[in-house]
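Undergrad: need coordinates for the below:
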Amino acid sequence: MYLSRVIPLLTLYGLVAAAQSSNYMCVKATVNETTVQYALASTGSQTVGWMGIGFGSQMDNTQMVIMWSNSDGTITLSQRRGDGHNLPLVDSNPDRVAALVEAASSTSTSNTTFTFTVDKTNATTQRIIFGFGSTNPRSSSVDADLEEHTGYGSFELNLDGNITSGHSSDPLQPFERMIVAHAIVCILGFLLFLPFGSLLARYVRTFTPMWYTGHWISQFALAGPLIVVGFALGVQSVSSQGVPHLSDDHQKWGTGIFVLYLTQCALGAIIHWVKPKKRPGRPPQNYFHALFGLIIIGLAFYQVRTGYVTEWPNTTGRGDVANGANTVWYIWIVLLPFLYLAGLAFLPKQYRQEADARKGRINSDEHLMTDVPQQYRD
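TA: Below is the predicted model:
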């Protein structure tokens, strides 16, 4: 909102402005004849510890400007160079020296803005990575240690006079294409084939013993490769950005759900191949397996939503995903439970069939015992 009001005013004075926003911070570039002024403004969603940007598409070897406020009201400007997954090191000889603009900066809690200028280049676009940390370094030294970022991402600013704000239409970066592929295959695995396998077991098992074949094909043979590939793409997309793994909730939950899926597959195999010798009723692990599978699908719904609502805009700076994703998500999260609950109508028939099968086994065992001589029965 603030940027949308300021940018048109800047153009009236012969300046060119471009801006991009994430959930944590906004970056505005104001271009004049010799310099570019960058303003890093907090959105107020979290307390500002530090904010920074880098001039490139990934952390490794990218020149950065990182800023934070101090207890005495001053602002530290630290120019650093990315070092892979490690803490960026102070750059004593940057290509462009950044200068703090105190008059355009504010350390107010409700309106934290850090502003600096660098020399202008001939480039009409600038690829930017950004980072937001919620923990203050508590030191005014330019080489102070920084806590890991709360949010990060990248985007491209258009500096040629065409005002941009909030969304970016530049081609997808390689890591962004991996994120898109990661999302597609994980959705197919977790929200298509896993639910289909559950519904297959719920509806078909009372009509044919072949239900198990379709169940494991859907949930393991089809969903499994997609889930493994999707997880690998997610890991690689983080690695290609040069940022730490498991740095936000989406990455942590994704890893956890992946482990839960592998556990569920192992549990299903054990239930199918390792049968108790004495089975007076339905084994408790069968109930657990069904409930555990439903929990995994429920967590997958949550994970998919955080992926397109939070992770994508925060990581790429491209703004929100089209509302069609919301529409499909809401339809599926309502329809799927309805279909499963409707399938519970087959439970009485299933229990009768299982009881009849147990009686058949008992009668068969008793018949065998009558054929055994008395001396071998005792």
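Undergrad: CA atoms for contacts and neighbours, from now on please.
TA: Fine.
Undergrad: who touches L77 in this structure?
TA: V65, I66, M67, W68, A99, L100, V142 (C-alpha atoms under 8 Å, 6 or more residues apart in numbering).
Undergrad: relative to A19, how far out is it?
TA: 21 Å (C-alpha to C-alpha, to the nearest Å).
Undergrad: what about the strands in the chain?
TA: Using DSSP state E, the strands found in the chain span residues 16-21, 25-31, 35-42, 50-55, 63-69, 75-83, 86-90, 99-100, 113-119, 125-133, 151-158.
Undergrad: now those strands in JSON lines, with distance to Y376?
TA: Formatted as JSON lines, the strands of the chain follow (distance: least, C-alpha to C-alpha, whole Å):
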{"stretch": "strand 16-21", "distance to Y376": "82"}
{"stretch": "strand 25-31", "distance to Y376": "82"}
{"stretch": "strand 35-42", "distance to Y376": "84"}
{"stretch": "strand 50-55", "distance to Y376": "82"}
{"stretch": "strand 63-69", "distance to Y376": "85"}
{"stretch": "strand 75-83", "distance to Y376": "77"}
{"stretch": "strand 86-90", "distance to Y376": "74"}
{"stretch": "strand 99-100", "distance to Y376": "96"}
{"stretch": "strand 113-119", "distance to Y376": "90"}
{"stretch": "strand 125-133", "distance to Y376": "77"}
{"stretch": "strand 151-158", "distance to Y376": "74"}
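Undergrad: now for these, which one comes closest to D320?
TA: strand 16-21 (10.4 Å; C-alpha to C-alpha).
Undergrad: point out the other helices and strands that that closest one packs with.
TA: helix 2-12, strand 25-31, strand 151-158 (3 or more C-alpha pairs under 8 Å, 6 or more residues apart in numbering; DSSP states H and E).
Undergrad: in TSV: the ones you listed, plus mean neighbour count and distance to P94.
TA: Converted to TSV, those look like this (neighbours: other C-alpha atoms under 10 Å; distance: least, C-alpha to C-alpha, whole Å):
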stretch	mean neighbour count	distance to P94
helix 2-12	13	28
strand 25-31	24	19
strand 151-158	25	21
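Undergrad: now show me the structure for the sequence below, then we'll compare the two:
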Amino acid sequence: MKSTFYKATFGLAAALYATLTSADVTSRQVGDSNDIQFQWGVPESSASSSSGAFYVQLSAPVTYQWVGLGIGSRMAGSHILLMYQDGNGNITLSNRQADGHSMPTTTTDGQLELLSGTGVQDGRMVANVRASDLNLQLGGQNSWIAAWKTGSSLDSTNTAAQISRHDGHSQFSINFAQASISSDANPFENSNGTVNNPSSGGNNNGDSSSDGDDDSSSGSNMNTIILAHGIIMTIVFVAMYPIGSMLMPLVGKWYIHGAWQFVAYLMMWAGFGLGYVYAERNGYFFNQTHTRMGTIVVALLGLQPLFGWFHHSQYAKHQSRGIISHVHIWYGRALIIVGIVNGGLGLQLTGNTSGRYMIAYSVVAAVVFAAYIGSIGFGFLKRRRQDGGAEGRPGSALSTAAMNLNSRRARSVVAAVARRNVPVQQMRGFIAPTVSRRADFVQELYLKELKAYKPTPVKDSDAVGQVQTFSTPATPQSPEETDLAGSLQDH
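TA: Below you'll find the model as predicted:
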């Protein structure tokens, strides 16, 4: 009788203990099917002193590769609790810090302790955690973020294991005033040692209006924005800008080149706008290499249409390239290369450093680069062929610009002669009996100049200063012939 009474009393006390420690926990469901659940419990002593420990539970189906819960309203600077399977029927809890939109790294900040009930049970990963020394308002409102990735298990006990980019994420607020528990004990474990069912137990205060706005629906929108940003900027820098540059040497029509590049220019600004929205909302705009380099490249490319207009004006006026032409060409080439490199940094930022996306991006960029180099060589040979090699011959006195200028002058002279009344020859065709009127413009021009030629008369004074004046030399003296015999003897 006494034994039965003691058992009943003990069971009632255990039930009362479980009620006091777990009834007021606050929960939040997120995930692809709201099948990920987080629960919080804050001891009254911690809430009143705004310091101390609190309890949090992470629970998700094993179909997820990893699940993360972060403190803060955005990823940059967030303290993240990351959970994944260790391959031995248990879970690994990784304490990490996020510096931007890149894989969070391990940190020693905060104190985390895994409690009983942690493990893989009934097809779910469960982590019961006692946490302290974290930047939270234990008696008030706190912002949280969550992220998840579906896929095969990581099966790793390494707390610094590499993880892939998340499939989805959520942002929400939790009011710790509604998560108060009476004692500093694990609120997620019943007296018999079984874990509360995360899919049915707990007070879902996280869904109440007092806890703030639930931004889980914006996770898919943000994924769409960053995906659109990546696709647009890849098309612009890997395809459209290089192809637009190849159009000039291949087609030679400046208006086709200009129209193509202008469309790419507008797409670039659209892609930059999407990237700015995503980076600004996640708090890492201009905080790491990809966003800094991308902003600078886009800003510098804003000057390229102006350089292109100056280059066109220079070429239309002088029929040759000038300094501004080479600035336009090499300035654009350099920025395209930097933009392609920055695209690789963007893929690295998303965690796709070794996947098929990085491989495909690198292969396409290499093919386009090879085609672009080929178009440059083709354009050079084409210009040499059109110029007849005059620019490349040593000692040549005529440049391409001078030849074009002389050609235009000759055409204008011929046109002027054609407008004059010149005799017309009447010729009968060999087959057609009609008489055609034909004028030989070159012959008429030659005869006109020949008739108008008048040589300058030669005068005697023209030789002055050109030749020396002739003067008769003096008469030489005759030698004396008095001693002919002596001279003969000497000889």
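Undergrad: thinking again about what came up before, L299 of the first structure is nearest to which of the helices and strands packed on strand 16-21 of the first structure?
TA: strand 151-158 (22.2 Å).
Undergrad: by contact count, what packs against the closest one?
TA: strand 16-21, strand 125-133, helix 312-316.
Undergrad: quick one: closest of the ones you listed to T164 of the first structure.
TA: Nearest to T164 of the first structure, of those and by C-alpha to C-alpha, is strand 16-21 at 5.2 Å.
Undergrad: what's the distance between that closest one and the middle of its chain?
TA: Put simply, strand 16-21 of the first structure sits 26 Å off its chain's centre (C-alpha atoms, centre = their mean, to the nearest Å).
Undergrad: how many degrees apart are it and helix 2-12 in direction?
TA: Orientation check (axes from the mean of the first three to the mean of the last three C-alpha atoms, to 10 degrees): strand 16-21 of the first structure against helix 2-12 gives 170 degrees.
Undergrad: can you mark which positions in strand 16-21 of the first structure are buried?
TA: V16, A17, A18, A19, Q20, S21 (16 or more other C-alpha atoms under 10 Å).
Undergrad: check stretch 381-389 of the second structure too.
TA: Using 16+ other C-alpha under 10 Å as the test for burial, stretch 381-389 of the second structure gives no buried residues.
Undergrad: do stretch 291-305 of the first structure as well
TA: Result for stretch 291-305 of the first structure [16+ other C-alpha under 10 Å]: buried residues F292, G293, L294, I296, I297, G298, L299, A300, F301, Q303, V304, R305.
Undergrad: what lines up with the first one in the second structure?
TA: The equivalent of F292 of the first structure in the second structure is Y331 (alignment by TM-score structural alignment).
Undergrad: now do the contacts for the nearest residue to that match once chain neighbours are set aside.
TA: Nearest non-adjacent residue to Y331 of the second structure, counting by C-alpha to C-alpha, 6 or more residues apart in numbering: Q304, 7.9 Å away. Q304 of the second structure makes contacts with H328, Y331, G332, as judged by C-alpha under 8 Å, 6+ apart.
Undergrad: from G343 of the second structure, how far off is the nearest residue to the last one once chain neighbours are set aside?
TA: Nearest in space to G332 of the second structure, with sequence neighbours left out and distances taken as C-alpha to C-alpha, 6+ apart, is Q304 at 6.9 Å. From Q304 of the second structure over to G343 of the second structure the distance is 20 Å, taken as C-alpha to C-alpha.
Undergrad: one more: F262 of the second structure?
TA: F262 of the second structure sits 20 Å away from G343 of the second structure, going by C-alpha to C-alpha.
Undergrad: do the same with F272 of the second structure
TA: On the measure of C-alpha to C-alpha, F272 of the second structure and G343 of the second structure end up 12 Å apart.
Undergrad: who touches both of those two?
TA: In contact with both F272 of the second structure and G343: M233, using C-alpha under 8 Å, 6+ apart.
Undergrad: quick one: residues contacting the counterpart of F196 of the first structure in the second structure.
TA: With TM-score structural alignment defining the correspondence, F196 of the first structure maps onto I243 in the second structure. If a contact means C-alpha under 8 Å, 6+ apart, then I243 of the second structure has Y372 as its contacts.
Undergrad: top helix in the second structure by residue count?
TA: helix 356-387 (DSSP state H).
Undergrad: out of the contacts of L77 of the first structure, which is nearest to Y152 of the first structure?
TA: I66 (12.8 Å).
Undergrad: and the closest residue to the closest one other than its chain neighbours, how far from S198 of the first structure?
TA: Spatial nearest neighbour of I66 of the first structure, excluding adjacent residues (C-alpha to C-alpha, 6+ apart): G52 at 4.0 Å. Distance, G52 of the first structure to S198 of the first structure, by C-alpha to C-alpha: 46 Å.
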